[in-house]
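Peer 1: Give the three-dimensional model of this entry:
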Amino acid sequence: MRILLAMNGDAGLSRWIEAFRKALPEAEVSTWQADGPALGADVAIVWHPPAELFVRETGLRAVFNLGAGVDGLLKIPTLPSTLPVIRLEDAGMTVQMAEYALHALWEASRSFASYRQAQGEHEWRMLPVTRRHEWPVGVLGMGKVGARVAQAVAEFEYPVAGWSRGGHGLPGIEDFAGAQALDAFLARTRVLINALPLTPDTRDILNRDTFAKLLPGAYVVNVGRGEHLVEEDLLAALASGHVAGATLDVFRTEPLPQEHPFWSHPAITITPHTAARTLRTESVKQIADKIRQLAKGESVSGVVDRPRGY
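Peer 2: Next up, the predicted model:
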């Protein structure tokens, strides 16, 4: 088995190579060289790989993406239409997303920003107690990430609903399914957490119309993709007061340009695409196990449905 590792940039590459060689001692693990020859790789493990990889390595049986989101990989024009694309499943990321979402929810519902402001003013300021029924949460996207987020929120007794294309049926979480149910989902939601994959159907879904349908004083949390959010529409919703604040981890341009208005907006919290980091140990084990399954001719989970985009 010949395995080719191709990652954009060299940060941590040597540690990834070492980890895969240790996990798969029976395999030959090599790295992509832009000016090198074809290696006859059976499997590619990639993160933002060059388009030339799929032109040169014509014998690939599968490509593993070092992340849950595959929208960037699917955009590569040289990616063969019949090549199985396999995404990471959880690998320690869903619990990180849940932590992030809970932090953003508590930041909004428990008024922690106001308490920090009061501290800066040396003022002992007691604010009204949080009533959870006044902070209904809605999770857009009920895949592994969204489901874990919704379940974590439910554990803390906030009313929580999930919206997805086909429904989910998780206990304790109100279920909204399909485009026809989206308006009703938004109408009962004050804290909107986006955990959708990026597809043509979900691009720009966080827009002016979506925000207007949320409950007054809404709060938006985006841990999906930057292309989900129409940035000027969020700024307008904040200016109107209908949306009270937002926590954003992903952006259309990353790193976020220094002149971007999000940086200085008092109602927006920014983090640098760090809501869930790829964990090396968990990811290597998951991919190594699946490579062994493929070598035995067995099917594996996590294969991307190309038409759906996830």
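
Peer 1: going forward, measure contacts between C-alpha atoms and count neighbours the same way
Peer 2: Will do.

Peer 1: Could you measure from residue 16 over to residue 276?
Peer 2: Applying C-alpha to C-alpha, to the nearest Å, the value for residue 16 to residue 276 is 18 Å.

Peer 1: And these two? Which one has more around it.
Peer 2: residue 276 (21 against 17; other C-alpha atoms under 10 Å).

Peer 1: which residues touch that one?
Peer 2: Residues in contact with residue 276, defined by C-alpha atoms under 8 Å, 6 or more residues apart in numbering, are 93, 94, 96, 97.

Peer 1: redo that, cut-off 6 Å
Peer 2: Residue 276 sits next to 93, 96, 97 when contact means C-alpha atoms under 6 Å, 6 or more residues apart in numbering.

Peer 1: Sequence B follows; please return its structure for comparison with A:
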Amino acid sequence: MSFVYKADPVRGAEWAEFFARKMPDMPFHIWPDVGDARDVRYLAAWQPPANLMTDFPNLEVLFCTGAGIDHLDLSVVPDAIPIVRMVETGIVSGMVEYVTLAVLSIHRDWKTYLEQQRERDWTAHRVRPASSRRVGVLGLGSLGRAVLPRLQSFGFSCAGWSRFPQQMDGVDCYAGADEMGAFLKRTDILICLVPLTDSTRGILDKRLFDALPRGAAVINVGRGGHLVQDDLLQALNDGTLSYAVVDVCEPEPLPRHHPFWTHPKVTLTPHIASMTQPETAVEAVVANIRRLKEGSPMIGLVDSARGY
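Peer 2: Next up is the predicted model:
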């Protein structure tokens, strides 16, 4: 019984070190070295091999090395093989840090002051209290639910939207298509953290931007497929939106001529809002293997019907 890691080999070396401490009796291999393929029971991959079950005929679990599964070619994964997305504290902490930075940079006009510094312009702008700014998180999964309490701690008025009703202390929760309009209407800074599925592809479009208060800002840390780029550019240029922070794009990387690189109302980062951290990722994977052996449900188990 062995484990194979198929993703960034540099991080794989770190995985191997932590895995040896946590499960010293289980052989750990880094792709393309898989040892005896018949012994492989667990595979951690960003993208599994095309001939998954031929390569690993006795595979029991596919662990995704990222928080989402939209990049996976699910056609190569039999229905009988459970897929487990990465739910680990390193990803959560990184996302909380990035979103907090993005919201505060918008709230405190950081881009304006950076531009003024280059122009030697000593103009002070009014400082608004956080309580006057309404933040909304689109998606109340593990990341959205972690981000909101941190933003609440600054005094922002916080709300969240999800497909199904949820509750959070101090957060106005909206659910379903019928409540989307009310959620958007009360949101000055929108953070996209929904999974990318057929129903959410292109959700950040002209119709959504028009439903926000004029001059709202958007932060996309979900997936590039959530955003209709031309609609965002139009909304920024005509004043519908005041600013956008874009961490994820389609394609990645963006072409060098793409207008996001130079647009004065866009902050662009190269898909670094959060990254799987080897130590905490291994802890999460090992804990799930032990749950499986005990007959307990694994954390992060994907519902293929929902797509996440």
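
Peer 1: so what's the aligned residue in the first structure for residue 46 of the second structure closest to, chain neighbours aside?
Peer 2: Taking TM-score structural alignment, the alignment pairs residue 46 of the second structure with residue 47 from the first structure. The shortest distance from residue 47 of the first structure to any non-neighbouring residue, by C-alpha to C-alpha, 6 or more residues apart in numbering, is to residue 7 (4.7 Å).

Peer 1: where does residue 233 of the second structure land in three-state SS?
Peer 2: helix (DSSP: H, G, I helix; E, B strand; the rest coil).

Peer 1: That one -> the first structure?
Peer 2: Checking TM-score structural alignment: residue 233 of the second structure goes with residue 235.

Peer 1: So what's the residue count around its match?
Peer 2: By other C-alpha under 10 Å, the residues close to residue 235 of the first structure number 20.

Peer 1: show me where the second structure has strands.
Peer 2: Taking DSSP state E as the criterion, the second structure carries its strands at 2-6, 28-30, 40-45, 61-64, 83-84, 134-138, 157-162, 172-175, 189-192, 216-220, 241-246, 266-268.

Peer 1: Give me the helices and strands touching the fourth one, please.
Peer 2: The reference is to strand 61-64 of the second structure. Under the contact definition 3 or more C-alpha pairs under 6 Å, 6 or more residues apart in numbering; DSSP states H and E, strand 61-64 of the second structure sits against strand 40-45, strand 83-84.

Peer 1: again, but for the second one
Peer 2: On a contact count with 3+ C-alpha pairs under 6 Å, 6+ apart, strand 28-30 of the second structure meets strand 2-6.

Peer 1: how about 8 Å then?
Peer 2: Strand 28-30 of the second structure sits against strand 2-6, helix 9-22, with contacts defined as 3 or more C-alpha pairs under 8 Å, 6 or more residues apart in numbering; DSSP states H and E.

Peer 1: what does the fifth one give?
Peer 2: With contacts defined as 3+ C-alpha pairs under 8 Å, 6+ apart, the packing partners of strand 83-84 of the second structure are strand 61-64.

Peer 1: contacting residues around the strand it packs on?
Peer 2: 41-47, 81-86, 285.

Peer 1: mind running it again at 10 Å?
Peer 2: Outside strand 61-64 of the second structure, the residues within contact range by C-alpha atoms under 10 Å, 6 or more residues apart in numbering are 3-7, 40-48, 52, 69, 71-72, 77, 80-87, 285, 288-289, 292, 300-302.

Peer 1: Please apply the same query to stretch 233-241 of the second structure.
Peer 2: 188-189, 205-206, 209-218, 229-232, 242-244, 259-260, 263-266.

Peer 1: quick one: what's aligned to residue 165 of the first structure in the second structure?
Peer 2: So residue 165 of the first structure corresponds to residue 163, using TM-score structural alignment.

Peer 1: From residue 11 of the second structure, how far out is the residue nearest the centre of the second structure?
Peer 2: Centroid check for the second structure by C-alpha atoms, centre = their mean gives residue 222 as the closest residue, at 4.5 Å. Separation of residue 222 of the second structure from residue 11 of the second structure (C-alpha to C-alpha) stands at 23 Å.
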